[in-house]
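**Student:** coordinates only, sequence not included:
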């Protein structure tokens, strides 16, 4: 926990972030909105703006000595530190509480004071970060790297205004109303759509490309660093004015009227953007009310609805996890216009044109159809699959029009689970078995120093019980020492590094076949996204292998990279495996806890260099001796004579072998059934 530093950068001095400042202010006016998620590239002052917000939040009256910051005017009847004397009050500044990425659930929610519980026989509760953040600001930097179950806990508390702890003999509930702010860099991975939806507002922050704005940013920052006191004093008046305006808006909030017309407009706008559920409508309504109060109005107007929709809808209109968040403002304006009653009911829209007088639907649809016809007539698609492999694999061979072409993927499907078979101890995720902080209890271990974690009560009692006589204990309870405490060992799931090593050579067959391969990989990438993995991409074609994407948490970047991947040329299979081994070696140094899973996507052919396939088999065998978990996805066409080279590689790698058609979960079930029947 920390407070904003003295002489912190003023909120009103932040340059070029009007949308971010508005979102933070509206969340401060009405915490019921549900918090703010700030997405942006590195170095865009996201953290600076968040920390500066506490300087303009009004001070709070709290009950003296209450660890839960109860309001003396309205003390919480269920407060664990109650009952309270309303006259025993103090005033303190608004508090900023930072939640570290590595925080445990005990640290967030609070936990049982184990030593007191065993030694004194009392249920003593140690408050967590949610209690400290009550009536203040809870800031989570890199929220996309936080464990999903912790994000769920935070968002539940932010939505309910209370935190509830029911475990280890503790049954505590306490108020937890705070402004939740999360920042993240999308390059490090996205939040799951379910968690994105739980944030009330979202803002995308991008550094301005206007040189004049960038100069102003540099000038302000350098002036602040040269003399913080003098710089802050220049903004004293603006800071006070903004703080007073926030207080006025908070007081006016309960008087703002949300008319039936405004409610209908909000509903029609949310329906126009095809958002799921009703949370978008509710958040937009609360934000519109807050914006009206912020503007000094007592009735919600169209401008309030427009501002609310720009902040509440961008992250909710995503239909696919790989869709880029954002809001088409032209579509928003059209939805607003469509939701407003016509000024003249006798005016009918032009039946011969669209709303903007553009082309008719038939005209706009004709071009894709002609494009599809041209794609069907592609020479590569017309080439016979039975063409000799040494000819199809040559970039200059007749009929080898694949060289340099880009095949697109189709709609992804549910992929089967690929996992590392042994039990690891890596980062919490959803793929392979591992010893993690969350999961079923499978044992106990000694605590290291003052290490935090959920205690194993029975193991702790068993450890302390034999020493009671030597410790002079004769009455009720146990004499427990810190080295008696045992922590629960839990088995859950971990996230892995899934490295795709993809054959992009001409031997992969027709453009249609490569499209099927890309669809399978995109489906596996979608599965990696849902299981909280990091991913990497190595491709090989021609004479070399390339690291198309180093290991990253951004699965979206991997999908974009794959979609633009050209195909053609010879097949340097051994080079691809050697490049993959090098990527995994470096990744193990950078993140030793994250176990790798290699997914080799190939038809098994190797045509670059002398004795190409034999060399590839030697490299594969060397790979297999390292014990790295791997899967070979065989892309050899089912029609014609199958050489079975990919299956040989799988045996050398010690890898799981899958046909391309078995990547889909449903197809795998069918394949297993057919094999059993045979």
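**Tutor:** Yep, it's here. None of these values were measured; they are calculated from a predicted model.
**Student:** rest of the way, CA atoms for contacts and neighbours
**Tutor:** Will do.
**Student:** wait, what's in contact with residue 626?
**Tutor:** Residues counted as contacts of residue 626 (C-alpha atoms under 8 Å, 6 or more residues apart in numbering): none.
**Student:** Against residue 652, how distant is it?
**Tutor:** Between residue 626 and residue 652 the computed distance is 12 Å (C-alpha to C-alpha, to the nearest Å).
**Student:** same thing with residue 11?
**Tutor:** 61 Å.
**Student:** Those two: who's more crowded?
**Tutor:** Shown here are residue 11 and residue 652; by other C-alpha atoms under 10 Å, residue 11 has more neighbours (22 against 19).
**Student:** List the contacts of the more buried one.
**Tutor:** 49, 52-53, 55-56, 239.
**Student:** Compute the first-to-last residue distance for stretch 314-323.
**Tutor:** One end of stretch 314-323 sits 11 Å from the other (C-alpha to C-alpha).
**Student:** sec struct for the residue of the chain most remote from its centre, please.
**Tutor:** Distance from the C-alpha centroid of the chain peaks at residue 474, with 53.7 Å (C-alpha atoms, centre = their mean). What DSSP: H, G, I helix; E, B strand; the rest coil gives for residue 474 is coil.
**Student:** what residues are up against the nearest residue to it once chain neighbours are set aside?
**Tutor:** Nearest residue to residue 474, sequence neighbours excluded (C-alpha to C-alpha, 6 or more residues apart in numbering): residue 468, at 7.6 Å. Contacts for residue 468 (C-alpha under 8 Å, 6+ apart) come out as 474, 478-479.
**Student:** Mind listing what's buried along stretch 204-218?
**Tutor:** By neighbour count on 16 or more other C-alpha atoms under 10 Å, the buried set for stretch 204-218 is 204-207, 217.
**Student:** let's bring in a second model and compare:
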């Protein structure tokens, strides 16, 4: 099948054309570079809803080169990995039909095999089970899948472009998993009226006649597809000399990224970008584009750190890297005996700066006619744009001088909302978290076995967890050994002498799987006058930040209730985006009396509403207070009564006593006793003390 035929076959499905997407040039470039060099490791697309994330990814599959396998040539596939998929469905498993029918051991490939030489797309990847994320990222890095399970040993190639999309409002991806994605792109809807008009107009035209709309952009898509194929063929011949390699290493070192994966990804991306623009050597412009795509998310070490690199930061890092490369080149020249300055009697020159066997070549050599590289390609106006690549874009795209996918500069369509500092859009401006040393994140879980949303806190019966035993319920998959053991005693009475086992429907056994769930963690924080002392409030805030970080890592939903004056206030409704909670903590108002009863009752009402909305997500109440109930009539009896109501509702709780001083009343301990939950003092907020306290908590 010719390449153009492959594209045309995909276009017959009348999907939205890749070339027709408006305002997402950076995302398009990142996907193109991964298509040119799949070894980059894929793209993570972060952005608000309604920004064409899924549309662009699905359109990419139509541009990939055809796949040649044992059945001949076929178009590359876009394989979607559902959030609720099982591990067997992803990596493959024993072919039970052939085992039970023919008595043969056979392997049934999974989604990773189907995505070979195509695109594996995971929508809402931040909601995917952690063990599935690890499996697919390992496969993307290794290019193969190896299975050792159920008596089956099997390996097969799985080279694909991994693309994940996510809405940060629904929870972040763990930092260690962020690093496994080669590139990351943050997408936002343009605030430019003309751009928004163009987006709506093209979508309406597509919905009116998908076939005609796809035909309109077929030539532009075909041109991009052919350039991807050409860039793939050119990739092996692109030269990455030591000058640019030193620049890459200096950039990664200046941003203090962990490990060496960043250096490799930047090098591969820069090489792919050079191949994409038709060059034979990597230049500074290629390195800058690669750094913009590969480094921002790798700077994030804490769940609440803001990802991203400002243009000023990148400019400074590029300048420092250039100076370091120049110094190294000068040292190399000195080491080769070229233009050696007089020693002035200072003794022999120190050769420790480098060996003459591995010096960066002269930059002039990289631009010499022998390399076929035009010297103008290294400047800011290097031919790395897509203006001419998508012919229709200039005609229909309002303000056709906007930076296209290949531009080394950032997309300017969303710069209208930048704050006065110019570093980030105002709506994304980071809010400073407490800077004091945070306590060790606690470890606790809700007693019993739940059936809630996937997470990492409490034990739960799940569809994707490890198999614990066989059960009569087959809804979570077949338990092969359990089924065989159930059928084995009946083979004689069923007349079996030789051949496959004889089974009946009554023999089927399901797999009881146990994993981990995320919980609803409700923080009730005392911000009254008795807590308003600066050191105490700072300690409480730090404790809540540590607990929120733990909730983030364990995939909990969180809510925050504050108590001050005469009422309790829900400052953060239940959400999976716990970094918002940290931001809210920086603007807490303090003072007044302590309406402890109102705070507990508001938490009870909230938990009851959430149980109706999501009955499987079990709650956990965390109360931070000194126990002094002073708000309202009969404050102390009312507070203890409210605590008993929560205990009767089987709410697992933890009380963190924030009382300080030589004389302590121990009121928070009385509240914990009524809640029948765990108790510890603020100064004891360590992982071990929390675990001990929870072990003493009654089982709910």
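**Tutor:** Okay, I see it. What you are looking at is a predicted structure, and each value in this text was computed from that prediction instead of being measured.
**Student:** related to what we said a few turns ago, corresponding residue for the residue nearest to residue 474 of the first structure in the second structure?
**Tutor:** Taking TM-score structural alignment, the alignment pairs residue 468 of the first structure with residue 491 from the second structure.
**Student:** can you pull out the strands in the stretch 401-550 of the first structure?
**Tutor:** Taking DSSP state E, counting those that start in this stretch, the strands of the stretch 401-550 of the first structure run over residues 405-406, 428-436, 440-446, 486-494, 497-503, 534-541, 544-552.
**Student:** Quick one: average offset of the fourth one versus the second structure, please.
**Tutor:** Taken over the aligned residues, the distance from strand 486-494 of the first structure to the second structure averages 2.7 Å (mean C-alpha distance after the TM-score superposition for the first structure).
**Student:** What range does that strand cover in the second structure?
**Tutor:** Under TM-score structural alignment, the counterpart of strand 486-494 of the first structure in the second structure spans residues 509-517.
**Student:** mind listing what the residue positioned nearest the centre of the first structure touches?
**Tutor:** Among the residues of the first structure, the one closest to the centroid is residue 191, at 1.7 Å (C-alpha atoms, centre = their mean). Residues near residue 191 of the first structure by C-alpha under 8 Å, 6+ apart: residue 144.
**Student:** cool, and the one 4 residues further on?
**Tutor:** If you count contacts by C-alpha under 8 Å, 6+ apart, residue 195 of the first structure has them with 151-152.
**Student:** Figure out the helix or strand that it lives in.
**Tutor:** helix 193-198 (DSSP states H and E).
**Student:** so stretch 641-659 of the second structure matches what in the first structure?
**Tutor:** Alignment of stretch 641-659 of the second structure against the first structure: residues 618-636, by TM-score structural alignment.
**Student:** my bad, should have said stretch 539-558 of the second structure
**Tutor:** Aligned by TM-score structural alignment, stretch 539-558 of the second structure falls on residues 516-535 of the first structure.
**Student:** what does stretch 215-229 of the second structure give?
**Tutor:** Going by TM-score structural alignment: stretch 215-229 of the second structure matches residues 233-247.
**Student:** buried ones in the matching stretch?
**Tutor:** Going by neighbour count (16+ other C-alpha under 10 Å), the buried part of stretch 233-247 of the first structure is 235, 238-239, 242-243, 245-247.
**Student:** cool, stretch 166-176 of the second structure as well?
**Tutor:** The neighbour-count check on stretch 166-176 of the second structure (16+ other C-alpha under 10 Å) flags 166-175 as buried.
**Student:** Over to stretch 141-153 of the first structure?
**Tutor:** 141-148, 150-151, 153.
**Student:** ok, residues contacting it?
**Tutor:** If you take C-alpha under 8 Å, 6+ apart as the criterion, stretch 141-153 of the first structure is touched by 47, 98-102, 104-105, 108, 182-185, 188-191, 195, 428-429.
**Student:** Off-centre distance for it?
**Tutor:** From the chain centre to the centre of stretch 141-153 of the first structure is a distance of 8 Å (C-alpha atoms, centre = their mean, to the nearest Å).
**Student:** so that stretch corresponds to what in the second structure?
**Tutor:** Under TM-score structural alignment, stretch 141-153 of the first structure corresponds to residues 123-135 of the second structure.
**Student:** Between the two ends of that stretch, what distance do you get?
**Tutor:** The straight-line separation of the ends of stretch 123-135 of the second structure (C-alpha to C-alpha) is 16 Å.
**Student:** what do you get for stretch 642-661 of the second structure?
**Tutor:** Stretch 642-661 of the second structure end-to-end distance (C-alpha to C-alpha) = 27 Å.
**Student:** just stretch 85-102 of the second structure next, same as before
**Tutor:** 27 Å.
**Student:** Contacts for stretch 264-276 of the first structure, please.
**Tutor:** For stretch 264-276 of the first structure, contacts defined as C-alpha under 8 Å, 6+ apart pick out 280-281, 284-285, 305, 313, 316-318, 332, 335-336, 339-340.
**Student:** Now, of these, which are buried?
**Tutor:** Buried members of the contacts of stretch 264-276 of the first structure, scored by 16+ other C-alpha under 10 Å, are 280-281, 284-285, 305, 313, 316-318, 332, 335-336, 339.
**Student:** Grab the two from these that are most spread out in space.
**Tutor:** With C-alpha to C-alpha as the measure, no two of those lie farther apart than 318 and 339, at 21.8 Å.
**Student:** Correct me if wrong, but residue 679 of the second structure is in a helix.
**Tutor:** No. According to three-state DSSP, residue 679 of the second structure belongs to no helix; its state is strand.
**Student:** outside of stretch 285-298 of the first structure, which residues touch it?
**Tutor:** Applying C-alpha under 8 Å, 6+ apart, the external contacts of stretch 285-298 of the first structure come out as 26, 29-30, 32-33, 245-246, 248-250, 252-253, 255-258, 263, 266, 299-301, 304-305, 307-308, 312.
**Student:** Among the residues you listed, which lie within helices?
**Tutor:** 26, 29, 245-246, 248-250, 252, 263, 266, 304-305, 307-308, 312 (DSSP state H).
**Student:** Return a selection command, for use in ChimeraX, containing the buried ones of those residues.
**Tutor:** Buried subset of those, written as a ChimeraX selection, criterion 16+ other C-alpha under 10 Å:
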select :26,29,245,246,249,250,252,263,266,304,305,307,308,312
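**Student:** corresponding residue for residue 569 of the second structure in the first structure?
**Tutor:** Using TM-score structural alignment, residue 569 of the second structure pairs with residue 546 in the first structure.
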